[in-house]
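# The sequence and its predicted three-dimensional model are supplied below.
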Amino acid sequence: MIVSPFPLESTAAQAQAAIREEFAFFGDWSERYQYLIDLGRKLPDLPDEWKTEQHRLLGCQSMVWIVVEGDADKLVFHAISDSAIVSGLIYLALRVYSGRSATEIVATQADYIADIGLAKHLSPTRSNGLAALLAFVRDQAQRRL
C-alpha cells in the first residue's frame, strides 16, 4: 500500500480552498510553475507492475500512469508522469479527488484550475492532458455510483 502524499483535508471543497490559498502566495507564474514541480516530486513512484499500457492515461502527450482502488465509498487514485509539471498537475487533481466518495467526486467541479490561473497558463497539450485526467477520475467515480 502506498501512503498518501496529500494533506488531509476533509472535503474536496476544502482541498480546493487550500490550493487557492497556497497559489495566492506566489507573485508570478515562474514561482507557481516551480511550486507545481515541487508538488509533483511529492508523488510516490508507482510499482513497475502498474506502469503498463493498461494503466496509461490516453490523451496526454507525456507518459501518465493512473490506477484506481476502492469502491463508491472511497476511491483512491495513484498516478505519476514522466513530466515534472504534469506530475504537479496530477498532485493537485489527486489532492482534490483521491480518497473521496464517488458521489463527492462526481459533484465536485475542478474550480481551482481557473481560480489559480492554471487554465490561462497551460499549453494546449497540457490542458488536454489535464482534461483527460479529470475525465478519467470522474468516469471512474461515475462507474461506481
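Yep, that arrived. Values in this document were obtained by computation on a predicted structure and should not be read as measured data.

# okay, CA-based contacts and neighbour counts for the rest of this
Noted.

# Compute the number of surrounding residues for the spatially closest residue to Tyr33 that is not a sequence neighbour.
Excluding its sequence neighbours, the residue lying closest to Tyr33 (Cα to Cα, 6 or more residues apart in numbering) is Ile85, at 7.2 Å. Other residues lying near Ile85 total 21 when counted by other Cα atoms under 10 Å.

# and Tyr97, what is it in contact with?
Applying Cα atoms under 8 Å, 6 or more residues apart in numbering to Tyr97 gives the contacts 12, 105, 137.

# and stretch 59-77, which residues are buried?
59-60, 62-68, 71-72, 74-77 (16 or more other Cα atoms under 10 Å).

# For those, which two are the farthest from each other?
Ser62 and Ala72 (29.2 Å; Cα to Cα).

# Which neighbouring elements make contact with the longest helix along the chain?
Counting residues, the longest helix found in the chain (DSSP state H) is helix 124-143. Packing partners of helix 124-143 (3 or more Cα pairs under 8 Å, 6 or more residues apart in numbering; DSSP states H and E): helix 84-97, helix 102-107.

# Test my guess that Thr125 contacts Gln61.
Yes. Between Thr125 and Gln61 there is a contact at 6.5 Å, judged by Cα atoms under 8 Å.

# most centrally placed residue in this structure?
For the chain, the residue sitting closest to the mean C-alpha position, by Cα atoms, centre = their mean, is Ala93 at 2.3 Å.

# mind listing what it touches?
So Ala93 contacts 110, 134 (Cα under 8 Å, 6+ apart).

# rerun at 10 Å
Contact analysis of Ala93 by Cα atoms under 10 Å, 6 or more residues apart in numbering lists 12, 15-16, 77, 87, 110, 112-113, 130, 133-134, 137.

# And here is the other one:
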Amino acid sequence: MATEAFEELAETFEFLDDWEDRYRHVIDMGKAFPPLDDAVKVPATKVDGCASQVWILPRIEGQGPEAQFDFEGESDAMIVRGLIAVLHALYAGLSVKDVGAVDAPAELARLGLNDHLSAQRSNGLRAMVERIRKTAQEAATV
C-alpha cells in the first residue's frame, strides 16, 4: 500500500538511470520540504537513533482509526531532509489505521534506498519510520 504521491515518486526513480541522479532528487525533495519552526524543535519531536538531528511533528485530523495522518519534519542534513520528504510521500494523507499497514521496508526498497544508504542513515530511516508508526498507532486507539 502506498499513496499516490509515493507511486509518482517510484515512477520518477524508475526514470532516473543511476543512483547519483536519484540521490540528487532526494536532496532536491529535502530542499523543497518546508522547514519546521524552531519552537517545535524540542525533545518531544526529536527522533532518537539518527546520526543527524531529526524532528518529526505529527499532524492528525480527526479521531480514531480513520483520522488522517500527516506530519512536518526537518533535519540538519540535506539527505535526511530528503528522506523525510520521501516518508511524507509514503504516509501523508493515509488514515492512522492504514499507516500501520504500510510495509515501509518493501516500499522504500522500490526506490533502491537500501542499497545506497550508509548503515547510520539506514538506522535513522528505520527510527523515523518507527516514530511515525508508533504515533499513528497511538492516535488510532484514541
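Structure's in. What do you need? The structure displayed is predicted, hence computed values, not measured ones.

# Got a TM-score for the two of them?
Remark: TM-score between the superposed chains equals 0.89 [TM-score structural alignment, normalised by the length of the second structure]; 135 aligned residues with a Cα RMSD of 1.4 Å.

# re earlier: residue range for the longest helix of the first structure in the second structure?
Counting by TM-score structural alignment, helix 124-143 of the first structure lines up with residues 119-138 of the second structure.

# which one in the second structure is aligned with Phe25 of the first structure?
Per TM-score structural alignment, Phe25 of the first structure is aligned with Phe15.

# and its match, what is it in contact with?
9, 21-22.

# Now for the residue of the first structure most remote from its centre, which secondary structure element holds it?
Seen from the C-alpha centroid of the first structure, the residue lying at the greatest distance (Cα atoms, centre = their mean) is Gly27, 22.9 Å away. Using DSSP states H and E, Gly27 of the first structure sits within no helix or strand.

# again, but for Leu75 of the first structure
Leu75 of the first structure belongs to strand 74-81, assigned by DSSP H and E.

# Then Ile66 of the first structure?
strand 64-71.

# measure the residue nearest to the centre of the first structure to Gly27 of the first structure for me?
The gap separating Ala93 of the first structure from Gly27 of the first structure is 22 Å, by Cα to Cα, to the nearest Å.

# Show the contacting residues for the aligned partner of Leu94 of the second structure in the first structure.
Using TM-score structural alignment, the partner of Leu94 of the second structure in the first structure is Arg100. Residues near Arg100 of the first structure by Cα under 10 Å, 6+ apart: 10-12, 70-77, 94, 106, 141.

# switch to 7 Å and redo it
Applying Cα atoms under 7 Å, 6 or more residues apart in numbering to Arg100 of the first structure gives the contacts 74-75.

# any idea how far it is from Lys74 of the first structure?
5 Å.

# Asn128 of the first structure too?
26 Å.

# and if you look at Leu134 of the first structure?
17 Å.

# cool, Ser62 of the first structure as well?
28 Å.

# do Tyr112 of the first structure as well
With Cα to Cα as the criterion, Tyr112 of the first structure and Lys74 of the first structure are 22 Å apart.

# Out of the contacts of Tyr97 of the first structure, which are shared with the second structure?
Among the contacts of Tyr97 of the first structure, the contacts conserved in the second structure (both residues aligned by TM-score structural alignment, their matches' Cα atoms under 8 Å) are 12, 105.

# Dump the contacts of Tyr97 of the first structure into TSV; add neighbour count as well.
Shown next, in TSV, are the contacts of Tyr97 of the first structure (neighbours: other Cα atoms under 10 Å):
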residue	neighbour count
Ala12	24
Ile105	26
Val137	24
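
# what's the counterpart of Gly59 of the first structure in the second structure?
Going residue by residue (TM-score structural alignment), Gly59 of the first structure aligns to Gly49.

# For my notes, confirm that match occurs in a helix.
No. The assignment for Gly49 of the second structure (DSSP: H, G, I helix; E, B strand; the rest coil) gives coil, which keeps it out of a helix.

# does it really touch Arg126, like I thought?
No. Counting by Cα atoms under 7 Å, Gly49 of the second structure does not reach Arg126; the two are 8.5 Å apart.
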